[in-house]
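>>> sequence-free structure coming up:
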């Protein structure tokens, strides 16, 4: 937030956030705007984007944009970046937030089509985002990319394709961090645990599942989007300018025991 001296973490940084229309992405978008960023929020949910656009304008009037965007399509990434460069001339932050959990099935019960659907969104979408955006960041010799992974990439939670896809995101983050460092572009990841969003809302409504989440979490509560967004904004800001290839686990202690 703005201090008395006017300093803000993302002051006038151009911030692209995918999957920004709901849940975790929405909170990241609103906090980025509150911290002085110029937000480009993308999603496939048109109605939710319209709501977010109005919310962003209430936070600040910096020319925020909302755009329809299928992250698994290269042509969509090219269109988004073309519009950003034409309007702002630069991009400072990419938050690869969009993702899907898919069906909760064991490997042998997961169909090839379902596995491919999760991979195309979570892995291919993240790859295309980094691949497209780094070209602009390379030109300006600066930038920060934050990929959203999950603790499902660290421990077996019965989320077969999802866990595999988020493991790939972690690996890509490490590789890209080493590759992009020569352009002064940082790449980091956040690994949320059990966070209350639309993605797991139906699960949390089941008492047995809710209690299981609670039992697994040493801090004895389900996480919220307010627990994740500040870490993302920190990695987007210059406060983390010597951090790359790192992971911030936000899970209430699940993976600590």
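All right, it came through fine. Predicted, not measured: the structure shown is a model, and the values here were computed from it.
>>> C-alpha from now on. contacts and neighbour counts both.
OK.
>>> just how off-centre is the helix or strand that residue 79 is a member of within its chain?
Residue 79 belongs to helix 74-88 when assigned by DSSP states H and E. In terms of C-alpha atoms, centre = their mean, to the nearest Å, the centre of helix 74-88 is set 18 Å apart from its chain centre.
>>> so which strand or helix has residue 175?
Applying DSSP H and E, one finds residue 175 within helix 160-180.
>>> where's the residue nearest the centre of the chain relative to residue 206, distance?
With the centre of the chain defined as its mean C-alpha position, the nearest residue by C-alpha atoms, centre = their mean is residue 97, 2.2 Å away. Remark: distance between residue 97 and residue 206 (C-alpha to C-alpha, to the nearest Å) = 26 Å.
>>> this is the other structure I want to compare:
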């Protein structure tokens, strides 16, 4: 039997990269997926193609920093599928290495709004519907930047905040049989990082600092999300799953 048979999952930030990989894997494992992203046309390209193969993937334009946009996603998902079992808070932005002194208030608010406030709103709006069906699973895609420093003030703060929001929610919602966990990827090959890794010196640096000498493929993060969203992790909540090729083990 498929691992997510008849489950309904919302996956944010699904235009490409990790989000698209998660949405596609979940659909292959039997879930009815609502994929969301601001980049509607880009998301529709792969989601519609997957739908033609029989996978159940709906898609919706979504600004995760907006309360109204979140309400529309929840309302549309319920109208289409009747319930919500799984929430994957993946949407995020990464302004690379911007120091505290170089971070404008505008940039700070934008990064915190998307990377931290977005998951907070999504969790707040989805939890009552998970509670109504007897439980659920929330997976927050954080980063190793939520564990170690040196990745830019706003980004590190947002991902560290998401790590602790995850733990607080895990404690709060355990009684409702809602499990909340976070994933902390290291370097991942996505449309956002392709320009960086095309540089030979950047590839050499990655090989030098990562014990596995490479970046992850997006599907390798997706399999971590599948584990945390499914029954195989039924006694796992409040944990942080680091998927970084050993980068933070040094």
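Cool, the structure landed. Since the structure is predicted, the reported quantities are computational estimates derived from the model, not experimental observations.
>>> quick one on the thing from earlier: can you name the residues of the second structure that the helix holding residue 79 of the first structure overlays?
Helix 74-88 of the first structure corresponds to residues 67-81 in the second structure, going by TM-score structural alignment.
>>> Mean deviation, that stretch versus the first structure?
When the first structure is overlaid, stretch 67-81 of the second structure sits 1.2 Å from its aligned residues on average, using mean C-alpha distance after the TM-score superposition for the first structure.
>>> Strands of the second structure, start to end?
For the second structure, the strands defined by DSSP state E cover 8-12, 32-37, 57-61, 86-89, 136-141, 178-185, 188-189, 216-217, 240-243.
>>> Counting neighbours, what do you get for the aligned partner of residue 4 of the second structure in the first structure?
Per TM-score structural alignment, the equivalent position to residue 4 of the second structure in the first structure is residue 10. Residues near residue 10 of the first structure, counting by other C-alpha atoms under 10 Å, number 25.
>>> Return the residues in contact with residue 10 of the first structure.
32, 35, 36, 37, 233, 236, 237, 238 (C-alpha atoms under 8 Å, 6 or more residues apart in numbering).
>>> repeat for residue 160 of the first structure
Here residue 160 of the first structure is in contact with 104, 105, 106, 107, 110 (C-alpha under 8 Å, 6+ apart).
>>> hmm, which two among these are most spread apart?
Spatial extent of the contacts of residue 160 of the first structure (C-alpha to C-alpha) is set by the pair 104 and 107 at 9.5 Å.
>>> coming back round to it: buried residues, the helix holding residue 175 of the first structure. List them.
For helix 160-180 of the first structure, burial by neighbour count (16 or more other C-alpha atoms under 10 Å) applies to 160-170, 172-174, 176-177, 180.
>>> again with stretch 191-203 of the second structure
residue 197.
>>> Which stretch of the first structure lines up against that stretch?
Using TM-score structural alignment, stretch 191-203 of the second structure pairs with 198-210 in the first structure.
>>> Check stretch 135-142 of the second structure too.
With TM-score structural alignment as the criterion, stretch 135-142 of the second structure aligns to 142-149.
>>> what sits up against the matching stretch?
For stretch 142-149 of the first structure, using C-alpha under 8 Å, 6+ apart, the contacting residues are 91-97, 126, 130, 137, 166-167, 169-170, 173, 183-192, 232, 235-237.
>>> same check, this time on stretch 180-187 of the first structure
By C-alpha under 8 Å, 6+ apart, stretch 180-187 of the first structure touches 134, 137-138, 141-147, 173-174, 176-177, 241, 243-246.
>>> buried residues in that stretch?
180, 181, 183, 184, 185, 186, 187.
>>> And stretch 229-249 of the second structure, by the same measure?
Within stretch 229-249 of the second structure, the residues scored as buried using 16+ other C-alpha under 10 Å are 229-230, 236-245, 247.
>>> got JSON lines for those residues, with distance to residue 52 of the second structure too?
Output for those, formatted as JSON lines (distance: C-alpha to C-alpha, whole Å):
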{"residue": "229", "distance to residue 52 of the second structure": "25"}
{"residue": "230", "distance to residue 52 of the second structure": "25"}
{"residue": "236", "distance to residue 52 of the second structure": "35"}
{"residue": "237", "distance to residue 52 of the second structure": "35"}
{"residue": "238", "distance to residue 52 of the second structure": "37"}
{"residue": "239", "distance to residue 52 of the second structure": "36"}
{"residue": "240", "distance to residue 52 of the second structure": "35"}
{"residue": "241", "distance to residue 52 of the second structure": "33"}
{"residue": "242", "distance to residue 52 of the second structure": "34"}
{"residue": "243", "distance to residue 52 of the second structure": "32"}
{"residue": "244", "distance to residue 52 of the second structure": "34"}
{"residue": "245", "distance to residue 52 of the second structure": "35"}
{"residue": "247", "distance to residue 52 of the second structure": "39"}
